[in-house]
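> Quick one: sequence and predicted model below, then my questions.
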Amino acid sequence: MAFARNNAPRGSVVPTEHRNRKECVMNWEQIQGKWNKLKGNARVEWARLSDQDLERVAGEREKLVGLIQEKYGRSKKEAEEEIDNWCRRVS
């Protein structure tokens, strides 16, 4: 597990994956607000998702997690990691 210094007390470290997840959760609110503009980007990232799938997601992260699990056979953790990586790139 990678660690990164954050605004944590001196000498402590915050796991990078937790810091990144927190950043993505904060950015997800922005993604929800821009969902109509970002659907095309999501379609490129996950080509197996149809336009109808992305309409149903409507910017809801958990729905996107479920669709990625279903269409790509990913575990929940894998789907969440993919979304977090995508989230950082588009926000």
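Nice, I can see it.

> Could you use CA atoms for every contact and neighbour count after this?
Fine.

> same for the helix ranked longest in the chain, what does it pack against?
Using DSSP state H to define each element, the chain has its longest helix at helix 16-33. Helices and strands touching helix 16-33, by 3 or more CA pairs under 8 Å, 6 or more residues apart in numbering; DSSP states H and E, are helix 76-90.

> okay, now the one to match up with it:
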Amino acid sequence: MNKLEIKGNWNIVKGKLKQQWGELTDDDLDYVEGQEEELLGRIQKRTGQSREAVEKAFKDSCH
């Protein structure tokens, strides 16, 4: 997943991630350009999912 994919589709991705992992909050999903690693880490911590699973969810949400 690259930065442009995340940024360009952010509202769609955010909604789909919240559907998949209801325990995520808006604060967890506050995206700030340049902080992609922190965002992935927050999602991992909140959901208990592996990095690979989180990245796959992002990719699936973008397509």
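In hand now; what should we look at? Keep in mind that what you see is a predicted model, and the values were worked out from it rather than measured.

> After superposition, what's the TM-score here?
Superposed pair, TM-score by TM-score structural alignment, normalised by the length of the second structure: 0.64. Supporting alignment: 61 aligned residues with a CA RMSD of 2.3 Å.

> And whatever residue of the second structure lines up with residue 50 of the first structure, how close does it get to residue 4 of the second structure?
When the second structure is aligned by TM-score structural alignment, the residue opposite residue 50 of the first structure is residue 25. Residue 25 of the second structure is 23 Å from residue 4 of the second structure, where distance means CA to CA, to the nearest Å.

> coming back round to it: tally of neighbours for the match of residue 50 of the first structure?
Residues lying near residue 25 of the second structure (other CA atoms under 10 Å) number 12.

> Can you tell me, leaving aside adjacent residues, what's nearest to it?
Closest residue to residue 25 of the second structure apart from its sequence neighbours, by CA to CA, 6 or more residues apart in numbering: residue 18 at 7.7 Å.

> Surely the one you found touches residue 27?
No: in this structure residue 18 of the second structure lies outside contact range of residue 27 using CA atoms under 8 Å: 11.6 Å.

> on that earlier part again, the longest helix of the first structure to helix 76-90, inter-axis angle?
Interaxial angle, helix 16-33 of the first structure versus helix 76-90 (axes from the mean of the first three to the mean of the last three CA atoms, to 10 degrees): 70 degrees.

> Which residues outside helix 16-33 of the first structure are in contact with it?
Helix 16-33 of the first structure has contacts (CA atoms under 8 Å, 6 or more residues apart in numbering) with 1-4, 38, 58-61, 84, 87-88, 91.

> filter those residues to the buried ones?
Using 16 or more other CA atoms under 10 Å as the burial test, those include 38, 59, 61, 84, 87 as buried.

> For the residues you listed, give me CSV that also has distance to residue 69 of the first structure.
Shown next, in CSV, are these (distance: CA to CA, whole Å):
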residue, distance to residue 69 of the first structure
38, 20
59, 16
61, 12
84, 14
87, 17
